[in-house]
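Chemist: quick check, what structure comes out for this input:
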Amino acid sequence: MSIEWDADTPPGTKVELQTRTGDTFSSDTLYYHGDNIRLYEGGAAEYYARKNRRDRGNKIGIWIDGPEWEKSFSAPYENAAGSPITSPSPRQFVRIRATLFSNDPEVHPTLKEVRLNFAEPVARHLLGEVTPTQVDSLGVQRPFSVYIRPDTVSAGGFDQLLLAAPPQMRLTYRGLYGGKGSDFSPAADLASLEIADVEIRSDHSDSLHLTFPAVLSESDIELFRLDFDTSLFTVSAPLRAALRRGDDGWWQRVDAGDAAAQITDNDLTLVAVPRRKEIFRNLAIEPQVFTPNGDDINDAVKFTFDVVLIRQSSAVEIHIHDLGGRRVRSISARRPVVTGAHALEWDGRDHAGNLVAPGVYIVLLKIDANTEGAGLDARDLTRTVAVAY
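Modeler: So this is what the prediction gives:
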């Protein structure tokens, strides 16, 4: 399912559309006094009926979303010509919220039309969960498994799977397996369950896009398992999974739930409970002694490290000082999301572009961010590096 709309948006204005989806409603009635003060006490209907007609206010019928509805609206859709619905689907009902913005009270946008495009779902319902959901450290590569159970696969079936993680996380594919629910016991022979002819469209990035032979309604596969490796850089990392048929099909979202009987988490969010709250992890300096003499051998030193716990856009900074405390060079890099793996180089030159004198230099690694009150154990790291000729 996708959404598209037509709107007039003069300069300085915009229109945002968001959705929520669900399957059930319940009805209720709101009763008001004649002065339009709502009746909240129990027995409001009976109290309202006993009032004189002139003392009665409005009586308004409302619909209340069922418990399975999303708790909040989706992120705003960006493409007016057609954006895939990101709310859970298929569902019986969709609620659309349109917000109109203007920087000038004399100028306004106009929403003229909203259209919903429907496509056959790949299954009546898709449930998924990840295991393990909790780790005790950040910046450490670990294996994970996502289980996906399609309920009542459509005739067209599906042949593509997408698993997406927050930016800066790197997902490395390890295997895709399919079988009956009982096949995935702890002692299962995964080699016999491996899906053949899997093509990896993306790997070693923040998403895995896989294609495989179509799984149709008559297939005896009840449960899928996707194995991958990744590192967490923040204390919470929601995963998004979806299935579709063909490159021109719409992605159907996988909802978190009880996909596999042997897994008890029923969630698609990874959580870290680190024992130490350090911003920097896995700092490596290669080589420890470098020779910036232009012979293309160890002409620069490379600093690699992971940043964890900080979600904001911040600059990572390396300040290089001589043993007298004088700063000779500063190197910085800024990203929209600072968490993740970083690599910075120093070519042995000072702020003026001149090669520094041989000797030992102090390297201070820090982040330009306000972390006061965050309970972090170490906000800066200090190391040494040597320059030789």
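Chemist: only C-alpha atoms for contact and neighbour calcs from this point on.
Modeler: Will do.
Chemist: was I right about residue 336 contacting residue 316?
Modeler: No: counting by C-alpha atoms under 8 Å, residue 336 stays clear of residue 316, with 11.6 Å between them.
Chemist: what about the two, which has more around it?
Modeler: When neighbours are counted by other C-alpha atoms under 10 Å, residue 336 and residue 316 differ, and residue 316 comes out ahead with 19 against 11.
Chemist: would you do the same for the sequence below? I want to compare the two.
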Amino acid sequence: MFSAALPEDRARVRLTRAEYKALPGNERRHVEPDLEFWSGVQLANNGQLINAPSGRPFIQIEVEFLSENPAAATIISNLRFEYSAPQITDQVFGEIAPAVDVIAGRDTSFVLVLNAGLGAENNGFNRLQVFTPARAEAIEGVEVDLGDGEFLNLERVDDGGEIGAGQFRELYVADDQFVVGFPTIGPAEEDQVRNALVKVRFQGRVIDFRTNFAANVFLDTLGAEAERRFTSSGILALGGNESTLDTLAIFLPQRVEDNDVVDFAATDQLSDRNSLAVIADISAQSENLVTNFKVVPNPFTPNGDDVNDEVVVTFDVQRLLTPKPVYLEIFDLNGRRRRLIERQLSSGGYSQQWDGRDDAGQVVPPGLYLLRISTDADHAGEAQTRIISVAY
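Modeler: Predicted coordinates for the structure are as follows:
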């Protein structure tokens, strides 16, 4: 009832905690939540994002200490809250092509296009994070159409400094994502709404019949000297050294929604589905669950000189809807297993490093070794093997 009352009615009946506690017990009533100013209680662990519903101007924090030792005492030594700036764009839509008849497991040139609406109150964005089913083999180019007749074909730079005008840089590439940076794309002058198009061309592959790509945009406002960690929850910027790392900022993502952005048939002669989904042709897939098995460099030299000290094993896992154990085993030529690596994996593209050490942490002697990869899944097919050469 209190939440449904008019503000002036609330002011007449609102009590402070002290006034409420001073009331006789028979006059106290059950405390009901104020649904206008307060949302429901939610549990937030260390480092988690807090879901703050819009329209609530206050935030209240309760810390609960739990201990099984009655003699134990706990204190809070540091409590910090990080918040995001206003939404960086009004809206951002995305579409990818080719989107049909893509050969599963084969590297393909994809084009991802974003349409970002930017009003006067938006700060803009300068980072794009794209989630992929396998590691992108190459980021081929970035083009920007600012919507006012200004078209930019950005130039790749690979140094570690600040990204200049007309440039882009690969900031991060992993098995499941890549991140590119470019100069901030902001609103137009004189409070005009801007619809900017960003086109990213990259080499990648899909594994399953249907793949839903996903993407986020960010506004990163720190200099290049800060260390970044890229996650699905945001960009974590760290400062300090290895022993005293501290969080400088967390840049929260704005999700790219799939929609019809461009006519790919007209612009790139590619098929599209007006979305971020890709339908693949899986008729040529092998019967083995593990495919595209590669080892580089081979030979490698794990002697600690930071040159070819590790071998990288890359492979695809197909037709696994839920994670199953995948085993990478290293055998010497006498048949003795020297190293076992076990991972729980579902369909996707993966990489695994081996530093030339056995299960006891000792560097193996130079020579030839057999790398075997297998899985316990049903209908897994034959185990895959490769010869690895260790040299000094």
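Chemist: in structure 1, point out the residues matching stretch 17-28 of structure 2.
Modeler: With TM-score structural alignment applied, stretch 17-28 of structure 2 matches no range in structure 1.
Chemist: quick one, helices of the stretch 1-150 of structure 1?
Modeler: Along the stretch 1-150 of structure 1, the segments classed as helices by DSSP state H, counting those that start in this stretch run 44-50.
Chemist: from residue 285 of structure 1, how far out is residue 345 of structure 1?
Modeler: 10 Å (C-alpha to C-alpha, to the nearest Å).
Chemist: who touches both of those two?
Modeler: Counting by C-alpha atoms under 8 Å, 6 or more residues apart in numbering, the residues touching both residue 345 of structure 1 and residue 285 are 301-303.
Chemist: most neighbours of all the residues you listed, which one?
Modeler: Ranking these using other C-alpha under 10 Å puts residue 301 first, with 22 neighbours.
Chemist: ok, now how distant is that residue from residue 347 of structure 1?
Modeler: In terms of C-alpha to C-alpha, residue 301 of structure 1 sits 7 Å off from residue 347 of structure 1.
Chemist: do residue 212 of structure 1 as well
Modeler: Taken as C-alpha to C-alpha, the span from residue 212 of structure 1 to residue 347 of structure 1 is 46 Å.
Chemist: give me the most central residue, structure 1.
Modeler: Geometric centre of structure 1, nearest residue: residue 166, 3.7 Å, by C-alpha atoms, centre = their mean.
Chemist: contact partners for that one?
Modeler: Residue 166 of structure 1 makes contacts with 206, 237-239, as judged by C-alpha under 8 Å, 6+ apart.
Chemist: which SS class is it?
Modeler: Look at residue 166 of structure 1: counting by DSSP: H, G, I helix; E, B strand; the rest coil, its state is coil.
Chemist: which secondary structure state does the closest residue to residue 153 of structure 2 other than its chain neighbours sit in?
Modeler: Once flanking residues are discounted, residue 153 of structure 2 sits nearest to residue 143: 4.5 Å by C-alpha to C-alpha, 6 or more residues apart in numbering. Assigned state for residue 143 of structure 2: strand (three-state reduction, three-state DSSP).
Chemist: aligned partner of residue 143 of structure 2 in structure 1?
Modeler: In structure 1, residue 143 of structure 2 lands on residue 177 (TM-score structural alignment).
Chemist: residue 137 of structure 2 reaches residue 203, doesn't it?
Modeler: Yes: at 5.2 Å, residue 137 of structure 2 counts as touching residue 203 under the criterion of C-alpha under 8 Å.
Chemist: list residues touching both of those two?
Modeler: Shared contacts of residue 137 of structure 2 and residue 203, defined by C-alpha under 8 Å, 6+ apart, comprise residue 107.
Chemist: the match of residue 143 of structure 2 against residue 195, yeah?
Modeler: Yes: taking contacts as C-alpha under 8 Å, residue 177 of structure 1 lies within contact range of residue 195: 5.1 Å.
Chemist: who's in contact with residue 120 of structure 2?
Modeler: 187-188, 191-193.
Chemist: among these, name the ones in helices.
Modeler: Judged by DSSP state H, helices contain none of the contacts of residue 120 of structure 2.
Chemist: ok, of these, which come out buried?
Modeler: With burial judged by 16 or more other C-alpha atoms under 10 Å, the buried subset of the contacts of residue 120 of structure 2 is 187-188, 193.
Chemist: quick one on the thing from earlier: tally of neighbours for the residue nearest to residue 153 of structure 2?
Modeler: Residue neighbour count, defined by other C-alpha under 10 Å, stands at 19 for residue 143 of structure 2.
Chemist: got it, and residue 264 of structure 2?
Modeler: 20.
Chemist: what does it correspond to in structure 1?
Modeler: Aligned partner of residue 264 of structure 2 by TM-score structural alignment: residue 262.
Chemist: separation between that match and residue 307 of structure 1?
Modeler: Look at residue 262 of structure 1 and residue 307 of structure 1: by C-alpha to C-alpha, they are 34 Å apart.
Chemist: check residue 301 of structure 1 too.
Modeler: 19 Å.
Chemist: please apply the same query to residue 232 of structure 1.
Modeler: Separation of residue 232 of structure 1 from residue 307 of structure 1 (C-alpha to C-alpha): 10 Å.
Chemist: ok, back up a step: can I take it that the match of residue 264 of structure 2 is in a helix?
Modeler: No: Residue 262 of structure 1 is assigned coil when assessed by three-state DSSP, not a helix.
Chemist: and it, how far from residue 220 of structure 1?
Modeler: Using C-alpha to C-alpha, residue 262 of structure 1 is found at 19 Å from residue 220 of structure 1.
Chemist: got it, and residue 167 of structure 1?
Modeler: Distance from residue 167 of structure 1 to residue 220 of structure 1, counting by C-alpha to C-alpha: 35 Å.
Chemist: more neighbours, the two?
Modeler: Shown here are residue 167 of structure 1 and residue 220; by other C-alpha under 10 Å, residue 167 has more neighbours (15 against 11).
Chemist: isn't that one right next to residue 336, touching?
Modeler: No: assessed by C-alpha under 8 Å, residue 167 of structure 1 is found out of contact with residue 336, at 9.5 Å.
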